[in-house]
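Participant: The amino acid sequence is not available; the structure is as follows:
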């Protein structure tokens, strides 16, 4: 044990060196798939650093991005713990209006949402949006990102009309200020399409989804996570208007891509797999649907836990598929 042999000054020097090495090795935006191999290597080192001990903006950004990478991998709980510590430290040391505090708050709210703590997500997003509006103005990209995040939180709490109005306003501003092809604009458009479909405006959702997917494929690439998010949802809407064959083709393409890009057990991959099982049954491929349903349930139990709403949904889906198979064999 070296604990008693190392001075406080040496501890501080070692922490500073670790932070400097982390920032020097920073690969780039962890939301970009091209940087994921480098993030996979850097992640253990980033997570070994106590967020409360960071002293530079670059260090805080690197650890925040590491947590974002974790959330993209479906590991929201460990990310939330670190983001909570980072936010609390920034709030205490830098104050509520500091840019680093607001960035940490934005990420922490997303982690709250990903761990089903939607009321805390909404409250933090609402506060962050208020700060950003006052400090940066209505049209700043960070303000608009907070507005989009708040709309997600409102939706999850059942405040559908408020969420829809906020997203429609945010998209309008983003298109005017950031442009039609900006990733933030496209992300809001994709989210708004989901909400439109959910309130029965399926035709509008389908048009917006098709337009958004076309631009995302061209600007972000066919295998970018945001592109695949839109493709997966568009397949759902195609099926909803009776275009089952198109939904099946797009669903199969998207599942293959998500498995390759995100991994076979990522929650988004499992969402596409669950939907695809339904469409396979609809075209008479019940055996394939049943296998996919069983695989999806097993993975969700392992990744999300037995009580998660998505896991319970997978249980119901598998039971339904089994009944469909039994009825088919009996007829």
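Facilitator: Cool, the structure landed. Owing to the predicted nature of the structure, the values given are computational and were not obtained by experimental measurement. Numbering: from 1, shown residues only.
Participant: From here on, just use CA atoms for contacts and neighbour counts.
Facilitator: Noted.
Participant: Can you list the buried residues in stretch 105-121?
Facilitator: The neighbour-count check on stretch 105-121 (16 or more other C-alpha atoms under 10 Å) flags 105-115, 117-121 as buried.
Participant: swap that for stretch 54-61, please
Facilitator: Those would be 54, 58, 59, 60, 61, for stretch 54-61 by 16+ other C-alpha under 10 Å.
Participant: Which one of the residues you listed is nearest to residue 309?
Facilitator: Among the buried residues of stretch 54-61, residue 61 lies closest to residue 309 (C-alpha to C-alpha), at 32.3 Å.
Participant: try this one side by side with the last:
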């Protein structure tokens, strides 16, 4: 979600949440409510995300059922918010449940299922379960490359997150190779100044520093880097 559109989403989200129960009962508004949750999530408003998604999740479980795609869509952002608020163990339960339901309802290759798989892998990484995270990231990126293509932003997100886990396992050379390839693709597809490209640049600089190449890391940051979070959910 492009930050340029955030002011519009801020105004729309405020309007929707003021009449949440009414809006939640109108199916044509469901997709907009899910995007409003995404806006709150990516703009760093974790508590607001948690409050909105928890309310919608309860409403839609009753009205639509636990396996409805809209219920699962809002559960995805409830998992994000729970993680961002520092409760990874609780988030793991939400994300695992969402992934299991999406695999059953949508199939293992659906982009939404792969999003949940990516999210679970990043949560496992946060919990220090690096080998499990690695296996899930490797499986997810394999599917995303096949279904979405190697240059798709979500495939590049998986590459970034796999490299983060490899760095946590101190496999820095493998992480460097993955990040270098992903950064080159991101620069070509998204541009040098896109937040995803800058995230990859900073993560590659951190890996170069860990490999004992601080001057290369500094040059990379100067020519195109900007500090960002090491992992990303999508």
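Facilitator: Arrived safely, thanks for sending. Bear in mind that the values here come from a model prediction, so they are computed numbers and not experimental data.
Participant: now residue 199 of the first structure: how far from residue 225 of the first structure?
Facilitator: 25 Å (C-alpha to C-alpha, to the nearest Å).
Participant: go on, residue 165 of the first structure?
Facilitator: Taking C-alpha to C-alpha, one finds residue 165 of the first structure at 25 Å from residue 225 of the first structure.
Participant: For these two, indicate the residue with more neighbours.
Facilitator: Between residue 165 of the first structure and residue 225, residue 225 has the larger neighbour count (other C-alpha atoms under 10 Å), namely 21 against 12.
Participant: Aligned against the second structure, show me the partner of that one.
Facilitator: Aligned against the second structure by TM-score structural alignment, residue 225 of the first structure finds its counterpart in residue 195.
Participant: Quick check: closest non-adjacent residue to its match.
Facilitator: Sequence neighbours aside, residue 228 is the residue nearest to residue 195 of the second structure in space, at 7.9 Å (criterion: C-alpha to C-alpha, 6 or more residues apart in numbering).
Participant: Check the burial of that neighbour by counting its neighbours.
Facilitator: Count around residue 228 of the second structure with other C-alpha under 10 Å applied: 16.
Participant: Could you double-check that it lies in contact with residue 205?
Facilitator: No. Contact criterion C-alpha atoms under 8 Å: residue 228 of the second structure and residue 205 do not qualify, at 11.3 Å.
Participant: mind checking the longest helix of the first structure?
Facilitator: The longest helix of the first structure (DSSP state H) is helix 309-330.
Participant: in it, what counts as buried?
Facilitator: So helix 309-330 of the first structure, judged by 16+ other C-alpha under 10 Å, has buried residues 310, 311, 314, 315, 317, 318, 321, 322, 324, 325.
Participant: Now which residue in the second structure aligns to residue 324 of the first structure?
Facilitator: For residue 324 of the first structure, no residue is aligned by TM-score structural alignment.
Participant: which ones are touching residue 324 of the first structure?
Facilitator: By C-alpha atoms under 8 Å, 6 or more residues apart in numbering, residue 324 of the first structure lies in contact with residue 286.
Participant: repeat for residue 96 of the first structure
Facilitator: So residue 96 of the first structure contacts 90, 102 (C-alpha under 8 Å, 6+ apart).
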